[in-house]
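>>> fold the stuff below for me.
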Amino acid sequence: MSTALPEYYFRVRENGAAVFKIDTENRQRRIEMDQIAVINIRNGEVKPQGQSALTDADKAEIARWMEERRALLSRRDMDDIHRAVDHLNLTTQWAQSKATDEQLEEITDRLLMAMHDLRSVLVRKKSDRFTKD
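Here you go, the predicted structure:
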């Protein structure tokens, strides 16, 4: 286990993170976290906090973190989609072999609408890709 602390800490929020600079160089040798910015991962906005003026090193570290975070979120999105395909297959098996009439009545309309919506989007997107090529 490493004893060195990172220079920055990113507290993940819904659309980004709060950025803290870590300081251990004080008289009490306590870990102090000074918030220097709030970032929005969706639009790339970086807002300095308080009296903080971001240095080039701060900006570079924030940009690096945002790039890594976007890549992670993208991988998670694809994993979620692969899981959704698995869930659709499991749902099909359940509907065919285990579901009662009452259970099917409860979910059929909602599931058919969601599947119809998904199919419409997928067909349109596939058509767009064909016409683009």
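
>>> CA atoms for contacts and neighbours, from now on please.
Noted.

>>> mind checking the SS state of the residue lying farthest from the centre of the chain?
Distance from the C-alpha centroid of the chain peaks at residue 27, with 38.7 Å (Cα atoms, centre = their mean). Using DSSP: H, G, I helix; E, B strand; the rest coil, the structure places residue 27 in coil.

>>> for comparison, sequence B:
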Amino acid sequence: MPDLPEYYFRIRDTGAAVFRVDSENRHRRIEMEHIAVVNTNRGDFKPQGDRILTDADIAAIEDWLSARAKVLKQRTLDDIHRAIDHLNLTAQWAQSKASDAELDDITDPLLLAMHDLRSVLVRKKADRMVTKNDR
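Model (predicted):
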């Protein structure tokens, strides 16, 4: 049997369930013991039930939390770059292919979303410029 990791993290919407993996038992089966729950939004974790986590458990969870935060940050940036592409594709569609009925359906919600985004970006850019000038 190939070497398995000591821990398995089952991804959930807000984090993960953490399992300790055991493949060195007398039945030669893979057993997974649920040891903790991780919340990536808060950056914390809790032992499962009355379980007491070992130093190795805590270190593995903290390492996973750190790596997961980096992955989620990169995915967010990738999603934003895709959103830019989608905006460009939407502009092309609206200009060349959209029917009047389709434009009626999407114009107001799209304009409001774009106005909201523009307001946030302009405000954040102004804040950065003020901060930069204060240095």
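
>>> quick check: TM-score for this pair?
The TM-score (TM-score structural alignment, normalised by the length of structure 1) is 0.96; 132 aligned residues with a Cα RMSD of 1.0 Å.

>>> which one in structure 2 is aligned with the residue farthest from the centre of structure 1?
Aligned counterpart of residue 27 of structure 1 in structure 2: residue 26 (TM-score structural alignment).

>>> residue nearest the centroid of structure 2?
Taking Cα atoms, centre = their mean, structure 2 has its central residue at residue 72, 3.6 Å away.

>>> quick one: the strands in structure 2?
7-12, 15-22, 31-39, 44-47 (DSSP state E).

>>> dump those strands to CSV, plus distance to residue 84 of structure 2 and mean neighbour count.
Formatted as CSV, those follow (distance: least, Cα to Cα, whole Å; neighbours: other Cα atoms under 10 Å):
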stretch, distance to residue 84 of structure 2, mean neighbour count
strand 7-12, 28, 15
strand 15-22, 28, 19
strand 31-39, 30, 18
strand 44-47, 33, 16
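
>>> TSV please, covering these and showing distance to residue 92 of structure 2.
Shown next, in TSV, are the strands of structure 2 (distance: least, Cα to Cα, whole Å):
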stretch	distance to residue 92 of structure 2
strand 7-12	37
strand 15-22	38
strand 31-39	41
strand 44-47	44
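
>>> closest to residue 97 of structure 2 out of these?
Closest approach to residue 97 of structure 2 among these (Cα to Cα): strand 7-12, 39.4 Å.

>>> check the fit of the closest one onto structure 1 and give the mean distance.
After superposition onto structure 1, strand 7-12 of structure 2 sits on average 0.3 Å from its aligned residues (mean Cα distance after the TM-score superposition for structure 1).

>>> and the contacts of that strand?
Here strand 7-12 of structure 2 makes contact (Cα atoms under 8 Å, 6 or more residues apart in numbering) with 16, 17, 18, 19, 20, 21, 32, 60.

>>> residue range for it in structure 1?
Counting by TM-score structural alignment, strand 7-12 of structure 2 corresponds to 8-13 in structure 1.
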